[in-house]
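*Asks:* Structure, please.
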Amino acid sequence: MEFFKGDKIYNFMGKRLPFLGFSTILVVTSIVLLLTKGVNFGIDFAGGTLVQVKYEKAAPIDKIRDILNKTKEYKNSSITKFGSDDEIIIRVTTSTNSVSSDLSDEIRNVLKGTGNFEIRRVDIVGPKVGGELREKGLMAFVLSLIVIMIYVSFRFEWRFALASILALVHDVTIALGAVSLFGIEVNLDILAAVLTLLGYSLNDTIIVFDRIREGVQTSKESDLSKVVNESVSRTLSRTTLTSLTTFFVVATLYFFGGEIINGFAFTLLVGIIVGTYSSIFIAASFLVQLKFSIEDFRTKEVEKIKKQKEKEKMRAMFEQGTV
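*Replies:* Prediction:
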């Protein structure tokens, strides 16, 4: 199935500067959001206590907030709805010994005058553990970028590797900017979504770069922009189909998967849209901007083939006993 005509070549590189300008605005805006507004760390990274409470009727949030503010251990707690009016999340910034191990019983006693309810979940993370999780999460992200760059450097020429890393940073920065803009709680699920996004975006970029390299090797064209236009046009239907099928699955998770995975699904949704956009319009544009030389690449390929033939000739002579 093809959405686009197989023989039609689209002039993507002719419009690369407007697309790069648009992406620059998105990236800069995302960085400003991350530096000014920051991200809303969940208890996985910030530490604290989270309690999920389910009421038979709509939860009296104002009454609950007044009661908790009168209790020393739960003063200044954050109370938010969790998917529906009858379910709430109580977040407490402390996880010290002032919060007893029988937290469920303590919450029941504190809220006993607010109606009929059940406590569905209690999560407690110490500030030290939260700090360690933040550090390990950042380390996982940085190591992923390093391993990806090493892998692409071995598989492609170094400009391809640098262009793919720039595209990945572009995708992740915009995704994190959206997380900051909408106040999505950043926890281990969001970290998993970001790492998933790295793999998804890289996969799309590698397919496009493979086609570009193939075009450079087989085409007689010496203009990189024309080779890129043809290669991206040839992979356009595949990229669109892959992105749409993935988008529909993640959209289903977002709308019907429940509040608990909304942040994960939202991050992936943004990532799929941005990753598809960057695979088509941005990654190859970086390659052109980095002045990748078709002539130098073809010269190196000829030298590589020549050396390979010499090795095969020497091996054959050795096997025949003439060396």
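*Asks:* From here on, just use CA atoms for contacts and neighbour counts.
*Replies:* Fine.
*Asks:* what's the offset of stretch 99-115 from the middle of its chain?
*Replies:* Put simply, stretch 99-115 sits 38 Å off its chain's centre (Cα atoms, centre = their mean, to the nearest Å).
*Asks:* Buried residues in it, which are they?
*Replies:* Ser104, Arg108, Val110 (16 or more other Cα atoms under 10 Å).
*Asks:* From these, pick the one nearest Lys313.
*Replies:* Among these, Ser104 lies closest to Lys313 (Cα to Cα), at 77.0 Å.
*Asks:* which SSE is that closest one in?
*Replies:* helix 103-110 (DSSP states H and E).
*Asks:* Output the contacting helices and strands for that helix.
*Replies:* strand 117-125 (3 or more Cα pairs under 8 Å, 6 or more residues apart in numbering; DSSP states H and E).
*Asks:* And for the strand it packs on, what's in contact with it?
*Replies:* 43-44, 47-56, 95, 103-104, 108 (Cα atoms under 8 Å, 6 or more residues apart in numbering).
*Asks:* Please apply the same query to stretch 197-207.
*Replies:* 164, 168, 171-172, 235, 239, 268, 271-272, 275-276, 279, 283.
*Asks:* before we move on, what about stretch 7-19?
*Replies:* For stretch 7-19, the surrounding residues in contact (Cα under 8 Å, 6+ apart) are Ser225, Lys226, Val228, Asn229, Glu230, Ser233, Arg234, Phe281, Ile282, Ser285.
*Asks:* which ones among those residues are found in helices?
*Replies:* Secondary structure defined by DSSP state H assigns Ser225, Lys226, Val228, Asn229, Glu230, Ser233, Arg234, Ser285 of the contacts of stretch 7-19 to helices.
*Asks:* Let me know the closest of those residues to Asp62.
*Replies:* Ser285 (53.1 Å).
*Asks:* how about Ile89, what does it touch?
*Replies:* Contacts of Ile89 (Cα under 8 Å, 6+ apart): Leu50, Val51, Gln52, Val53, Ser78, Ile79, Thr80, Lys81, Phe82.
*Asks:* Show me which of those residues is closest to Leu143.
*Replies:* Taking the contacts of Ile89 together and measuring to Leu143 by Cα to Cα, the closest member is Leu50, at 30.5 Å.
*Asks:* For the comparison step, fold the sequence that follows:
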Amino acid sequence: MEIFNHNANVNFLGMRKFSVGIAILLMVASIALIAVKSLNYGLDFTGGVSLVMDYDQPVQVGDVRDALEKGGMEHAVVQSMGGTKEVSIRLQPKDDPQSGVANGGKVNLDKIADDVTKTLQAARPDAKLKSRDYVGSAVGEELRSDGIVAAIVVMLGIGLYLGIRFEWRFAVAAIATEAHDALVTVGIFALTQREFDLTVLASVLAVIGYSINDKVVVFDRVRELFRLARKAEPEEILNRSINNTLSRTIITALFTGITMAALYFFGGPAVHGFAITMLIGILVGTLSSIFVASPILLWLGVSKQDLMPKTKENPELARRP
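*Replies:* Prediction:
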């Protein structure tokens, strides 16, 4: 199945200055957004109390937020849970025995949940507590640092494999584009201030794995065409490789995107973060596979000699006439 001509000759490499310039700009902008605005870390990373409230009748998120503010619980994050009768409430308890937090920092989850329930029931008697949870900040900081280390290890591991399987230039191109894909994806979260939790972190790692799959397909075609061509310029080989694999790249991205869209619309709020991150990552990764990875290979000076099988010299053959 092909949606593009296998032998098309679109000059993707001719746009390399423009495409790589945009990629660098997006990376710099993402780093700036993460540094300035930071990420809207969820309770998995910051610690705090999370409650889910059920109502017998439909309720507005704004009404729940107003009731909490009137009860002295300011800055609570209230979100709909995908319906009109269930809401999620996240808040940071103050270091005050009256609010359920002792001076030592120990949280009385029962008291906090009871206070929230009574406050909401004062405004709406049909409010009922469905679930509650607490995450400590120390655990969240450890998870955050472990997540960063995991992403770096994944990219370096992929680079090491490609360096062994292909050639070091492919490893450099892969690591550079993987860093681009991960940074831009996370940068969009910093820009939109969507909640960044463990589910989103897991999907960022999944984006790295998905994205490298596209790039390896293109890289493999590059190696194959270099070995088959007697005389061909590297730019021509790279362009042909992208054109040959373009249908496969777009079809894979399209159907994976459809799956993630279905997960977002029908999978419930628990997987919204994962689905949104994957959709962003699929788009960014597909574009970088087409417009960024091959230009980096070209600038690194990849050639046919780098990809031909290496033969060992035989001293016995050298002595023969």
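*Asks:* what's the TM-score for these two chains?
*Replies:* Overlay of the two chains. TM-score (TM-score structural alignment, normalised by the length of the second structure): 0.87; 306 aligned residues with a Cα RMSD of 2.4 Å.
*Asks:* sorry, back to before: please tabulate the contacts of Ile89 of the first structure in JSON lines, including the columns neighbour count and distance to Lys291 of the first structure.
*Replies:* Output for the contacts of Ile89 of the first structure, formatted as JSON lines (neighbours: other Cα atoms under 10 Å; distance: Cα to Cα, whole Å):
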{"residue": "Leu50", "neighbour count": "24", "distance to Lys291 of the first structure": "52"}
{"residue": "Val51", "neighbour count": "19", "distance to Lys291 of the first structure": "55"}
{"residue": "Gln52", "neighbour count": "19", "distance to Lys291 of the first structure": "55"}
{"residue": "Val53", "neighbour count": "22", "distance to Lys291 of the first structure": "58"}
{"residue": "Ser78", "neighbour count": "14", "distance to Lys291 of the first structure": "52"}
{"residue": "Ile79", "neighbour count": "19", "distance to Lys291 of the first structure": "54"}
{"residue": "Thr80", "neighbour count": "14", "distance to Lys291 of the first structure": "52"}
{"residue": "Lys81", "neighbour count": "17", "distance to Lys291 of the first structure": "52"}
{"residue": "Phe82", "neighbour count": "17", "distance to Lys291 of the first structure": "51"}
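*Asks:* Quick one: mark the members of these that sit in helices.
*Replies:* Short answer: the contacts of Ile89 of the first structure have none in helices (DSSP H).
*Asks:* Filter these down to just the ones in strands.
*Replies:* Assigned to strands by DSSP state E, the following of the contacts of Ile89 of the first structure qualify: Leu50, Val51, Gln52, Val53, Ser78, Ile79, Thr80, Lys81.
*Asks:* Same list (those) but as a markdown table, adding distance to Val249 of the first structure.
*Replies:* Output for these, formatted as a markdown table (distance: Cα to Cα, whole Å):
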| residue | distance to Val249 of the first structure |
| --- | --- |
| Leu50 | 29 |
| Val51 | 30 |
| Gln52 | 27 |
| Val53 | 29 |
| Ser78 | 32 |
| Ile79 | 31 |
| Thr80 | 28 |
| Lys81 | 26 |
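*Asks:* what's the spacing between Val217 of the second structure and Asn9 of the second structure?
*Replies:* Separation of Val217 of the second structure from Asn9 of the second structure (Cα to Cα, to the nearest Å): 18 Å.
*Asks:* Please give me every residue in contact with the residue positioned nearest the centre of the second structure.
*Replies:* By Cα atoms, centre = their mean, the mean C-alpha position of the second structure lies nearest to Val204, the distance being 2.7 Å. Contacts for Val204 of the second structure (Cα under 8 Å, 6+ apart) come out as Ala182, Thr185, Val186, Thr277, Met278, Gly281.
*Asks:* Let's see that with 10 Å instead.
*Replies:* Counting by Cα atoms under 10 Å, 6 or more residues apart in numbering, Val204 of the second structure touches 147, 151, 181-183, 185-186, 198, 210, 274, 277-278, 280-281.
*Asks:* what's the counterpart of it in the first structure?
*Replies:* In the first structure, the residue matched to Val204 of the second structure (TM-score structural alignment) is Val194.
*Asks:* A helix includes that match, no?
*Replies:* Yes - judged by DSSP: H, G, I helix; E, B strand; the rest coil, Val194 of the first structure forms part of a helix.
*Asks:* correct me, but Leu297 of the second structure touches Ile237?
*Replies:* No - the pair Leu297 of the second structure / Ile237 is not scored as a contact, 11.2 Å apart, by Cα atoms under 10 Å.
*Asks:* Which neighbours do these two have in common?
*Replies:* Common neighbours of Leu297 of the second structure and Ile237 (Cα under 10 Å, 6+ apart) are Ser303.
*Asks:* what does stretch 296-308 of the first structure rub up against?
*Replies:* With Cα under 10 Å, 6+ apart, stretch 296-308 of the first structure has contacts from 157, 213, 216-218, 294-295, 309-314.
*Asks:* Check stretch 157-166 of the first structure too.
*Replies:* Identification of contacts with stretch 157-166 of the first structure by Cα under 10 Å, 6+ apart yields 145-146, 148-155, 167-171, 198, 201-202, 205-206, 209-210, 213, 278-279, 282-293, 297.
*Asks:* Can I get the contacts of stretch 197-207 of the first structure in JSON lines including distance to Gly21 of the first structure?
*Replies:* Below are the contacts of stretch 197-207 of the first structure laid out as JSON lines (distance: Cα to Cα, whole Å):
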{"residue": "Ser164", "distance to Gly21 of the first structure": "18"}
{"residue": "Leu168", "distance to Gly21 of the first structure": "17"}
{"residue": "Asp171", "distance to Gly21 of the first structure": "15"}
{"residue": "Val172", "distance to Gly21 of the first structure": "17"}
{"residue": "Thr235", "distance to Gly21 of the first structure": "24"}
{"residue": "Thr239", "distance to Gly21 of the first structure": "23"}
{"residue": "Leu268", "distance to Gly21 of the first structure": "24"}
{"residue": "Gly271", "distance to Gly21 of the first structure": "19"}
{"residue": "Ile272", "distance to Gly21 of the first structure": "20"}
{"residue": "Gly275", "distance to Gly21 of the first structure": "17"}
{"residue": "Thr276", "distance to Gly21 of the first structure": "17"}
{"residue": "Ser279", "distance to Gly21 of the first structure": "16"}
{"residue": "Ala283", "distance to Gly21 of the first structure": "14"}
